[in-house]
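Asker: predicted model, plus sequence, below.
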Amino acid sequence: MLALGFFGWLIIGGLAGWIGSKIMGTDAQQGIVLNIVVGIIGGLLGGFLLKLFGVDVHGGGLIFSFLTCLLGAVILLFIVGKVTGRR
C-alpha cells in the first residue's frame, strides 16, 4: 500500500481540485489553497461514495487515489454550484 504522507496528499489534492475546477469551469474563482481544499474534501467524498458502491478504496495506488479525489472534487463543485446558484 502506498503511504503518501501529508505533502503527498496536498499535491494530489491540489492537482485534483485544480483539474476538477477546470472541468466545472470554476477555476477563475479559486486560488491554490481552495483547489487543495476542494481536492482533499473531494478525496474524502469520492472515497465515501466509492465505498458505498462496494469499491475497495484501500490499496488502489497513486492513480486510483488521484482519480478518486478528482471524482469527489467534481461532485463537490457541482453540489456547491447548485447550492449557491452558480453554473
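Answerer: Good, I have the coordinates.
Asker: please count neighbours and contacts with C-alpha atoms only from this point.
Answerer: Noted.
Asker: kindly list the longest helix within the chain.
Answerer: helix 61-84 (DSSP state H).
Asker: what about Val57, which SS state?
Answerer: With DSSP: H, G, I helix; E, B strand; the rest coil as the basis, the three-state label of Val57 is coil.
Asker: and it, what is it in contact with?
Answerer: Applying C-alpha atoms under 8 Å, 6 or more residues apart in numbering, we find Val57 in contact with Gly47, Leu50, Lys51.
Asker: give me the buried subset of the residues you listed.
Answerer: Gly47, Leu50 (16 or more other C-alpha atoms under 10 Å).
Asker: follow-up on the earlier one: packing partners for the longest helix of the chain?
Answerer: helix 5-24, helix 32-52 (3 or more C-alpha pairs under 8 Å, 6 or more residues apart in numbering; DSSP states H and E).
Asker: use this one as the comparison:
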Amino acid sequence: MGIIGWIVLGLLAGALAKAIMPGRDPGGILVTMLLGIVGAFVGGFIGRLIFNTDLGQFFDLRTWLLAILGSIVVLAIYRAVTGKRVTH
C-alpha cells in the first residue's frame, strides 16, 4: 500500500476506533484521526508480532481489522496518558 493508502486507512480506522470507544478525547476528532494513522502502523506491527501476518491490500478485511485494533490500542493509551491531567 502507498502512503496515501496508509493515511486514508488510518483516518478511517481512527474514526471507527472513536465510534467503538466513545468518550471525550483531549484534542478532538483531528487528534483522534491522527492517532488512527499511528494505530494503522501499530496494527501492522501487532499483526506481524502476534498473529504472524502482514497487512494486505487496502480492501483486505485483515488489513482493516488490524488497523482498527491498532487504533483502539493507541487511543486507549492516549486516553490513559492524557486523562489524568488536571487543568484549572
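Answerer: Cool, got the structure. Note that this is a predicted model, so its numbers are computed, not measured.
Asker: please state their TM-score.
Answerer: The TM-score (TM-score structural alignment, normalised by the length of structure 1) is 0.72; 81 aligned residues with a C-alpha RMSD of 2.2 Å.
Asker: Ala40 of structure 2 pairs with which position in structure 1?
Answerer: The alignment partner of Ala40 of structure 2 in structure 1, by TM-score structural alignment, is Gly43.
Asker: same question, Lys18 of structure 2
Answerer: Using TM-score structural alignment, the partner of Lys18 of structure 2 in structure 1 is Ser21.
Asker: next: Ile77 of structure 2.
Answerer: Residue correspondence to structure 1 (TM-score structural alignment): Ile77 of structure 2 is matched to Ile79.
Asker: ok, now which ones touch that match?
Answerer: By C-alpha under 8 Å, 6+ apart, the contact set of Ile79 of structure 1 is empty.
Asker: and if you look at Leu44 of structure 1?
Answerer: Cys69, Gly72.
Asker: separation between it and Gln29 of structure 1?
Answerer: Separation of Leu44 of structure 1 from Gln29 of structure 1 (C-alpha to C-alpha, to the nearest Å): 22 Å.
Asker: find the centremost residue of structure 2, please.
Answerer: Nearest to the geometric centre of structure 2 sits Ser71, at 1.8 Å (C-alpha atoms, centre = their mean).
Asker: ignoring the adjacent residues along the chain, who's closest to that residue?
Answerer: Spatial nearest neighbour of Ser71 of structure 2, excluding adjacent residues (C-alpha to C-alpha, 6 or more residues apart in numbering): Gly39 at 3.7 Å.
Asker: and the one you found, how far is that from Leu12 of structure 2?
Answerer: 11 Å.
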